[in-house]
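**Q** below are the sequence and a predicted model for it; my questions follow.
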Amino acid sequence: MTEIRTPRLLLRRWYDDDLAPMADINADPHVMRWVDDGSVRDLEDTATAIEEWEEEWDEEGFGLFAVELLGSGELAGFTGLSVPGFLPEVMPAVAVSWRFGSQFWGQGYASEAAHATLEFALQDRGLDRVISISRLGDSASENVIRKLGMVPERETVHPVYAHPLRVHSIDLTEFQA
């Protein structure tokens, strides 16, 4: 099983016990504000999403990690890699993304987890390039993206929700482990 430890976090595959806390995260309108159309998701939606994330692990050799706090064992959210098929103009590509419960914001967890994921992508999985996609105005995500050393590559519009997006990228030669 693929696991990554950082000083404060365990990035790991999903357990059955993760469903309820991840559903709580997905039910928070503050968390979901910048995701798709901003709608919250219920337990059933979350269960379906976790199944899809696990399938991507099986199909691609990467996916979204559950992020657990080492000190308490709490599920803080997720970070990981996915194929951004919803945005055909950037394909082929692999994107790093994250989502954390609002009680875990402002503590550097997203940056710590995303950096470990980026290192995993470029060094362990042998990817040459990784992107991240953010909605314009999502300054918290933009801050994490800057800390990863990613640079803006293009602006576009979400093909379904029509909100403006910014695509950032980094390649193996630019990454600082």
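**A** Cool, the structure landed.

**Q** every contact and neighbour count from this point should use C-alpha atoms.
**A** Will do.

**Q** what's around R99, how many residues?
**A** Other residues near R99 come to 21 when the count uses other CA atoms under 10 Å.

**Q** secondary structure class for it?
**A** strand (DSSP: H, G, I helix; E, B strand; the rest coil).

**Q** OK, contacts around it?
**A** 31, 77-79, 110 (CA atoms under 8 Å, 6 or more residues apart in numbering).

**Q** and of the residues you listed, the nearest to G126?
**A** G126 has its nearest neighbour among these in T79, at 18.2 Å by CA to CA.

**Q** does the closest one touch A95 like I think?
**A** No - if you go by CA atoms under 8 Å, T79 and A95 don't touch, sitting 10.5 Å apart.

**Q** before we go on, here's another structure to hold up against the first:
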Amino acid sequence: MTEIRTPRLLLRRWLDDDLVPLSEIHADPVVMQRVGDGSPRSLEQTAEDIEAWEEEWDEEGFGVFAVELLGSGELAGAVGLSVADAPAEISGQVAISWRLGRVFWGQGYASEAAHATLEFAVQDRGLDRVVAVCRTSDTASANVLDKLGMQTEGAARHPDHDHDLAVYGIDLTQYQ
């Protein structure tokens, strides 16, 4: 089983017990306004997300991790890698993304988890490039991307959700 420990977090594969806490995160409209079409997701949709993430692990050798707090065992959210299907500017490339419950914002967890994920990408999976997108209005995610050393590479418009995106990338052969 693939696991990564950071000073405060455990990044791991998904367990059955993660469905309800992740669905609670997905039900928060403030959290989800930055994800997909911005709509909260149901328990069933959350189960589909976890199933798709686990399938990607099996097919690609990487995927989206569950993010657990080491101190309490509480599920804080998700972070990981996936092959992007949209927008066209990053389609087919490996992208990093995350979502954390609102109570976990502003504590450095997203940066810590994303940094560990990039280290996993280069050291364990041998990837040489990772991309990301965030809504142009999402300054918190842009700050995390900046902390990771990712560079702005352009702009895009999401084809399905019709919002403006900033496109980021990083050459992991030089990642520190």
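**A** Alright, I've got the coordinates. Source: prediction; values computed, not measured.

**Q** about what we covered before: so between T79 and A95 of structure 1, which is more surrounded?
**A** Each of T79 of structure 1 and A95 has its neighbours counted (other CA under 10 Å); T79 has more, 28 against 21.

**Q** outside of the longest helix anywhere in structure 2 itself, list whatever touches it.
**A** With secondary structure taken from DSSP state H, structure 2 has its longest helix at helix 43-60. For helix 43-60 of structure 2, contacts defined as CA under 8 Å, 6+ apart pick out 13-14, 19-20, 22-23, 26, 62-64, 82.

**Q** buried set for stretch 88-102 of structure 1?
**A** Buried positions in stretch 88-102 of structure 1, judged by neighbour count with 16 or more other CA atoms under 10 Å: 90, 93-101.

**Q** starting at the chain centroid, how far to that stretch?
**A** Put simply, stretch 88-102 of structure 1 sits 6 Å off its chain's centre (CA atoms, centre = their mean, to the nearest Å).

**Q** buried set for the longest helix of structure 2?
**A** Going by 16+ other CA under 10 Å, helix 43-60 of structure 2 has these buried residues: 43, 46-47, 49-50, 53-54, 56-57.

**Q** which of those lies closest to V122 of structure 2?
**A** The closest of the buried residues of helix 43-60 of structure 2, once distances to V122 of structure 2 are taken by CA to CA, is W57, at 16.0 Å.

**Q** against H158 of structure 2, how distant is the closest one?
**A** Here W57 of structure 2 is placed at a distance of 25 Å from H158 of structure 2 (CA to CA, to the nearest Å).

**Q** what's the answer for Y175 of structure 2, then?
**A** Y175 of structure 2 is 28 Å from H158 of structure 2, by CA to CA.

**Q** then A166 of structure 2?
**A** 10 Å.

**Q** centre of the chain to stretch 56-76 of structure 2, how far?
**A** Distance, centroid of stretch 56-76 of structure 2 to centroid of chain: 10 Å (CA atoms, centre = their mean).

**Q** quick one, helices of structure 1?
**A** 19-26, 29-32, 43-60, 109-119, 139-147.

**Q** let's have the ones you listed in JSON lines, adding distance to I170 of structure 1.
**A** Compiled in JSON lines, the helices of structure 1 are given as follows (distance: least, CA to CA, whole Å):
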{"stretch": "helix 19-26", "distance to I170 of structure 1": "28"}
{"stretch": "helix 29-32", "distance to I170 of structure 1": "26"}
{"stretch": "helix 43-60", "distance to I170 of structure 1": "20"}
{"stretch": "helix 109-119", "distance to I170 of structure 1": "9"}
{"stretch": "helix 139-147", "distance to I170 of structure 1": "10"}
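
**Q** among those helices, which is nearest S132 of structure 1?
**A** Of the helices of structure 1, nearest to S132 of structure 1 by CA to CA is helix 139-147, at 7.2 Å.

**Q** what sits closest to the equivalent of A27 of structure 2 over in structure 1 if chain neighbours are left out?
**A** Here A27 of structure 2 is matched to A27 in structure 1, going by TM-score structural alignment. Leaving aside its sequence neighbours, A27 of structure 1 sits nearest to V40 (CA to CA, 6 or more residues apart in numbering; 4.8 Å).
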